[in-house]
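Asker: Okay, predicted coordinates and the sequence, questions at the end:
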Amino acid sequence: MNNQNIKKIEEKNGENNAFISVSSKIALEEAKNAEKEILSGNYRGPLHGIPLALKDNISVKSLFCTNGSIIDKNNMAHNDAFLVKQLRHEGAIIVGKTNLDEYANHVIGMNRHYGIIKNPINNNHTAGGSSGGSAVSVALNLSYGAIGTDTSGSVRIPAACCGIVGLKPTYNLIPTEGVTPLSWSLDHVGILAKDCNDVSILLRSLLVGSKETSTNLDPPMDISQLTIGVPENYFFEMVDEMVEKKIREVINIFISQGARVKYINIPNVEQALMAQEDIIGAEGAFLHKFQLEDHKGKYEEGNYEYFKHGLTITRSKYEESLIIRQRLNRDFQQIFNSVDILLTPTLPITAPKLTAEKVTWGNYEEDILTALSRFTGPFNVTGLPALSVPLGIDMDGLPIGLQIVGNMYSENKIVSVGKWIMDQMR
């Protein structure tokens, strides 16, 4: 971490708007201190002296936490979030706070106050959201890794759009204390990095009481012993031809290595998005209701109406969504009695253009929010761990993402499988 790193961040940020704020002076001072500690033999582990970026809805003491909103532009954090304390203990350096959709409530990075987050591969396309700034910081090598949040796919969506790795761990595995909530029962802290080894290092550093200091994943598993679940319904419906082709290639690689592939049907999974929309709507509205009218003209376009509408969601409708979640949890637990992991596309398409409100491919047309969260949202509703890894690119050079889903607390398994897949696809 040096002046050249800071200069690169400032230069690239003018193009892609990855950061809302850069902690240049503090980061350089912390880098010098880390160097002294390491040279004196006080090495804290693989994150010691490593620059990380944090989504700007995560509290870092004495830094502004804007939540991507002009309403909170002067919102100074008085304490570190739980995850920040963990990272500081490991000696990591917080290089800056990354851009996001306002209050983490969208998936395309169209922030009119802090700049539109642009895809690092093609600036005319979205980087995804709401953790788009975090993903771009990693994709452009402005940070070693980044932390985001994921309520309906907000880590995995930008990971897929930017061609990097994104992990949403099991619900509440990483505490959200000190993270501005959008929906307290669906919010997850997530990790973005270039490869699965880096994701593994960051995950282990964030876990409470973890003493793991290894820089490598667990030894490779015997792929021939795995049972791979491939959903025949929902996840392969309305999918771009090139995306499906890449996913099928991976499935065939598993078969060639002796893994068992089981084609399954997931009951009522289409209800997940309806339940998710009502849960986020009701919980988000509750969190914003006391400031809606005072700041009506300051909210991003659409957010005011979204939270206002959330106030009309009835208690019975909210409770119905919670019942749907319980049923889905039971169904998925039944599925994981017979499979080790699930494979799905992360997104049905590659990164859409920034100007798109609807997206079209083949004979399909869909609202952009629905299209980008359709395959990720069910695993926020169920709280299951899910990983997005890049598989290659489409005809326009835009990345394609594969989603690997495991049973509760099977992060090591899905990240190890993710690494194996990435190795096979090179």
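Answerer: Perfect, thanks for sending it.
Asker: contacts, neighbours, all on C-alpha from now
Answerer: OK.
Asker: who's in contact with the residue nearest the centre of the chain?
Answerer: In the chain, the centroid-proximal residue (C-alpha atoms, centre = their mean) is Val155; its distance is 0.9 Å. Residues counted as contacts of Val155 (C-alpha atoms under 8 Å, 6 or more residues apart in numbering) are 129-132, 135, 148-149, 166-168, 190-192.
Asker: just the helices in the stretch 301-426 of the chain please.
Answerer: 303-310, 315-335, 368-373, 378-381, 411-425 (DSSP state H, counting those that start in this stretch).
Asker: TSV please, covering those helices and showing distance to Glu177.
Answerer: Listed next are those as TSV, based on distance: least, C-alpha to C-alpha, whole Å:
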stretch	distance to Glu177
helix 303-310	23
helix 315-335	23
helix 368-373	25
helix 378-381	18
helix 411-425	21
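Asker: Val107 is nearest to which of those helices?
Answerer: helix 368-373 (6.5 Å; C-alpha to C-alpha).
Asker: what packs against the closest one?
Answerer: strand 358-361 (3 or more C-alpha pairs under 8 Å, 6 or more residues apart in numbering; DSSP states H and E).
Asker: returning to that earlier point: sort out which one of the contacts of Val155 lies nearest Phe375 for me.
Answerer: Distance to Phe375 across those (C-alpha to C-alpha) is lowest for Lys168, with 13.3 Å.
Asker: Quick one: residues contacting the closest residue to that closest one other than its chain neighbours.
Answerer: Spatial nearest neighbour of Lys168, chain neighbours left out: Gly190 (4.7 Å); criterion: C-alpha to C-alpha, 6 or more residues apart in numbering. Neighbouring residues of Gly190 by C-alpha under 8 Å, 6+ apart: 147-150, 155, 166-169.
Asker: next, the one to line up against it:
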Amino acid sequence: MSALTPFTDLQDIAKAVTHRQVSPSELVRDVLDAIARHNPSLNAYISVSAEAALEAAAKVEKCVAQKKDPGPLAGVPVAIKDLILTADAPTTAGSRIFGDGIPAGEDAPVVKRLRKAGAIVLGKTNLHEVALGVTSANEHFGPARNPWNAEHVAGGSSGGSASAVAAGLCAAAVGTDTRGSIRIPAACCGVTGFKPTYQLLPNEGVVPLSPSLDHVGPMTHTVADAALMMGAMIGTRQACERFTKALRASSKGMVIGISEYHLRDLDDEVAKAIDKALKTLGPLVKDIREVEIPELEGAQEASAVITGAEAIAYHDRYLKASPSAYGPLVRKRMEAGYKLTALEYLNAMAVRETVRAGFVRVFADVDILIGATLPTLPPRIDEHVVHINGKEANTVDAFTRFNAPQNLAGLPALSVPCGLSRGLPIGLQIFGPEGGDEAVLALGAAFQRETHWHQRRPPIAR
């Protein structure tokens, strides 16, 4: 058994492997054993490439033995959302529209870069079908379950990635985010999820949902791990140094804005956790002030229109060829895109520019914005609504309203754990101006140095 675990900081894993203090093959075997024990109850993975992972670990070990640089993620076991193409497994997109999946072929650029950095790909994680949903209640492969309580949703659409990280079934994972699909499951499962500035990471080799809103990003235990993953996925030494340096940057000179929009209609349990998080942040920054962004009022509806129109543009051929290959609920949501008009799409794009302008205006006065990731706790899998202070709300609407605006504007946005209630995690959202990725990560790292929520583990992982 390895002396390291999937909960060890990624940098420490890589150092131990590089200095031959631990065998990457042993670590990978340990994680594969954990997957065998716990994936049947969590359903975090759709497929596991055990043989390929062990072969990759052996290559890293050989590289180290030959005194070659194995990379900044040497021996780190990672999972890939099954929306992203990989060379060692088919890509299903959580659907049957590709039959048994798009055949294994060439890695997507972000996967290729992770492998070059020394990471070991374990397998492909479960998701909401074709990424069109926020719960990962997959109608073909079964729901991805929350490690904190398996009767509750893991969030979506990158639910399997979040569940795998939280349960220790990988050390880090890759997700995608169109209206919150990295940050939503990160909040639900109590992990760190980062959506970078739009196009900072390439979407090439990723099955699209809404190309103008889709983002790829890391899901990890800590902000420090997310920064290391970002550097590796950008793929240059300079990027690795840049993002690692950001973790050491002081937050003392930052002016923080508390976004009124991102704190509306919170469940009392969430509101208490966010309030405590804001009190923690106070001494870490120069100033905290409340801000209003009226330009966001139409953001959620515009995001839904853009997503619906762009999704149907891609999926039209598959819907016409094999409509029954979609789960009934996802098919119904997808087909609603046919009702959208060109006028509605163009109006939504105009709202998008208004949203961007609103953020630009606010970021002239503050460096970073803060709010909640979700307004309430993750619901049970068999519930089709969420409850906010006793009132029912549509799950998709409730889970996307604090997240969709940042996708419209292409802003870097981070969700970090900030509390627990009734045994379920709560997420704090930190987001900044376009290109302000390092500042967002710097504040997130400062918050995690002062708190312990990111170190809490679900019962299944203890």
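Answerer: Structure received. All figures in this text were calculated on a predicted structure; none of them were measured in a lab.
Asker: What separation do you get for Asp275 of structure 2 and Val130 of structure 2?
Answerer: Counting by C-alpha to C-alpha, to the nearest Å, the separation of Asp275 of structure 2 from Val130 of structure 2 is 35 Å.
Asker: quick one on the thing from earlier: which position in structure 2 aligns with the residue nearest to the centre of structure 1?
Answerer: In structure 2, the residue matched to Val155 of structure 1 (TM-score structural alignment) is Ile182.
Asker: ok, now His188 of structure 1?
Answerer: Per TM-score structural alignment, His188 of structure 1 is aligned with His215.
Asker: For that match, which non-adjacent residue is closest in space?
Answerer: Nearest to His215 of structure 2 is Asp177, by C-alpha to C-alpha, 6+ apart, at 5.0 Å.
Asker: tell me the contacts of the one you found?
Answerer: So Asp177 of structure 2 contacts 157-158, 183, 195, 213-217, 407 (C-alpha under 8 Å, 6+ apart).
Asker: switch the cut-off to 7 Å
Answerer: Asp177 of structure 2 makes contact with 195, 214-216, according to C-alpha atoms under 7 Å, 6 or more residues apart in numbering.
Asker: ok, now Ala282 of structure 1?
Answerer: 310-311, 313, 318.
Asker: Of those - the most surrounded one?
Answerer: Gly310 (22 neighbours; other C-alpha atoms under 10 Å).
Asker: Could you find the counterpart of it in structure 2?
Answerer: For Gly310 of structure 1, the residue aligned by TM-score structural alignment is Gly337.
Asker: Same question for Gly49 of structure 1.
Answerer: By TM-score structural alignment, Gly49 of structure 1 lines up with Gly75.
Asker: Confirm its match sits in a strand?
Answerer: No: read with DSSP: H, G, I helix; E, B strand; the rest coil, Gly75 of structure 2 is coil and lies in no strand.
Asker: Contacts only, for the spatially closest residue to it that is not a sequence neighbour.
Answerer: The shortest distance from Gly75 of structure 2 to any non-neighbouring residue, by C-alpha to C-alpha, 6+ apart, is to Pro24 (4.9 Å). Residues in contact with Pro24 of structure 2 (C-alpha under 7 Å, 6+ apart) are 17, 57, 61, 75.
Asker: Specify, as a residue range, where stretch 417-424 of structure 1 falls in structure 2.
Answerer: Under TM-score structural alignment, the match for stretch 417-424 of structure 1 is residues 443-450.
Asker: mind checking what Asp340 of structure 1 lines up with in structure 2?
Answerer: Match for Asp340 of structure 1 (TM-score structural alignment): Asp367.
Asker: Assess the claim that that match and Met254 are in contact.
Answerer: Yes: counting by C-alpha atoms under 7 Å, Asp367 of structure 2 touches Met254, with 6.0 Å between them.
Asker: any idea how far Glu292 of structure 2 is from the match of Asp340 of structure 1?
Answerer: 15 Å.
Asker: Among the two, which residue is more densely surrounded?
Answerer: Asp367 (18 against 14).
Asker: What is the burial count for the closest residue to the more buried one other than its chain neighbours?
Answerer: Nearest in space to Asp367 of structure 2, with sequence neighbours left out and distances taken as C-alpha to C-alpha, 6+ apart, is Val255 at 5.3 Å. Val255 of structure 2 sits with 17 neighbouring residues when counted by other C-alpha under 10 Å.
Asker: Which one's more surrounded, Asp275 and Val130 of structure 2?
Answerer: It is Val130, of Asp275 of structure 2 and Val130, that has more neighbours when counted by other C-alpha under 10 Å, with 24 against 15.
Asker: Residue in structure 1 paired with the more buried one?
Answerer: By TM-score structural alignment, Val130 of structure 2 lines up with Tyr103.
Asker: Hmm, Cys65 and its match touching each other?
Answerer: No: counting by C-alpha under 7 Å, Cys65 is not a contact partner of Tyr103 of structure 1; they are 10.8 Å apart.
Asker: ranges for the strands of structure 1?
Answerer: 19-22, 51-55, 93-98, 145-150, 165-168, 188-193, 227-231, 260-264, 341-345, 358-361, 364-367, 386-393, 399-406 (DSSP state E).
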